[in-house]
Every structure is written in structure tokens, then in C-alpha cells.
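**Student:** no FASTA, just this:
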């Protein structure tokens, strides 16, 4: 049964985890949004490669929403969830949660990334259907 007092949890599985470092921050000590998007793209690619069983490329990022700043030193956890699979494409939800110096956890952003499976020449190829849940 759902408990209304229960804290929300990340959707999907942990695909990437790293630490927000000073080189990736602005003068206020907050992490650049572009750096965070690059981490999300890497996490989505990790998941898409599993589904595609090989090389993938990012073709679109939809519905980005930044909810709060990310301070230096936060542990960044990117969670992914497969939303849809087409002939060669995969739509993946990427949520980013941080854990701060006091072990408080919070969702900071999410976005929908679309990847396509590609062959060794960079042309699209079908996603193996037996690998789609």
C-alpha cells in the first residue's frame, strides 16, 4: 500500500554515479547545467547500449526540467528507465538525484532522451526485439 508520507524514489535503475567537482561549477559553486546534461546523456547511453546490444547515438533530448541547483561535492546518481522502443530507437527517461554532504537526497532534474541503434558505419539498425521488456 502507498504511504503518503513516504519519500519519492528514483525511477528505474542506477546507470551512472559520480561526484560534482569544482571544475564543473560556476562562481556560485553550483554545477553547470550542461555538465549535468552530459552526465545524463552518458547514463542514457549506458542503458540504450544494453537494449541495442551495441553502438547507439543520441538523436533528441525532450522535456528537460531543472528543479534545483547542484552544489559542488554532491554525489550525482543518474537513474534510467526505458519508456519505449521503436524499430531502431529507444526513448529513455533519465532522472538525476543528488546526495549532499549531510546525506540528504533530492531529485534535481529529469529528461527524456532518444537514442538510435547504429551499425559500424553509423547507419541505423534494428533494435533486437528479444531484448525489449
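**Tutor:** Here it is on my side, so go on. All values reported here derive from a predicted model rather than from experimental measurement.

**Student:** all contacts plus neighbour counts: C-alpha atoms, from now on.
**Tutor:** OK.

**Student:** which of the three states applies to residue 103?
**Tutor:** coil (DSSP: H, G, I helix; E, B strand; the rest coil).

**Student:** another structure for you, compare them:
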């Protein structure tokens, strides 16, 4: 765990099927992985079901390449009454030298849900 990035929530390696027409990993693939990682952290905070309600910011820094080992870090950035914003940073270990490469980052907002899938207050922190 690092202070700046939060905890490593997922570590994955994209497959050949995840390549776009430019030979890089499809942007939707990484958005999906980020949503999964953010959802894990938000679920833990909410102590129950959550739903993604917004991607407040998203920045692609460097293309993801086939063979990259992608690590997705997440941490709570801020909390509302029923929602929590999760900061997500994505880095890769690349090549034989295992160089760390910053790939993308963003802030995803999740809302806590009750049994009827309606927003519900977050537990006290």
C-alpha cells in the first residue's frame, strides 16, 4: 500500500482480445477494470451494495500495451451523505526491466443502495 495511491485492489494482464484497432488496449477495458476496483472499495465503505453514478474525471496518460501487468490502486477521496468518491490510479509494470508506467487515473462516484436499490446513507466512518 502506498499513501498517495491507496491500496492495490486489482492486478490484471490484458489479453489479445482487449486490443483496439491501434494495437493498444481498448479504453473501455481499463474503464471497466477501474469501475470494478472502485466498486470493491466503495462496497467496503458502504458495507453493502453500491452503484456507479459518475466518472467525475478521467485522464489517459499512456497507452496500455499487450504484456503490461496492470495494477489498479484506489482510495477514498471524499464522502457525502449517500455517496463516496474513489480516486483510482492505474500503473503498469512494462517490459523485461519491469519499468513502472503511469497509465490513467480518475475519480469515480458510487452511491450506497438499500434493499430496494434506492440511495441510503453511508455508515458513520
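**Tutor:** Yep, it's here. Predicted, not measured: the structure shown is a model, and the values here were computed from it.

**Student:** now do the contacts for the residue nearest the centre of structure 2.
**Tutor:** Structure 2 has residue 34 as the residue nearest its centroid, 2.5 Å off, counting by CA atoms, centre = their mean. By CA atoms under 8 Å, 6 or more residues apart in numbering, the residues touching residue 34 of structure 2 are 72, 88, 90.

**Student:** what is the nearest of those residues to residue 57 of structure 2?
**Tutor:** When the contacts of residue 34 of structure 2 are ranked by distance to residue 57 of structure 2 (CA to CA), residue 88 comes first, at 10.2 Å.

**Student:** residues contacting that closest one?
**Tutor:** 5, 34, 37, 38, 72, 73, 74, 75, 105, 106, 107, 108.

**Student:** among those residues, which recur in structure 1?
**Tutor:** Here is what carries over to structure 1 from those, by both residues aligned by TM-score structural alignment, their matches' CA atoms under 8 Å: 34, 37, 38, 72, 73, 74, 75, 105, 106, 107, 108.

**Student:** could you look up the SS state of the second one?
**Tutor:** When the structure is split into helix, strand and coil by three-state DSSP, residue 37 of structure 2 lands in helix.

**Student:** pull the contacting residues for it.
**Tutor:** Counting by CA under 8 Å, 6+ apart, residue 37 of structure 2 has contacts 9, 10, 72, 73, 74, 88.

**Student:** could you rerun that using 6 Å?
**Tutor:** By CA atoms under 6 Å, 6 or more residues apart in numbering, the contact list for residue 37 of structure 2 reads residue 9.
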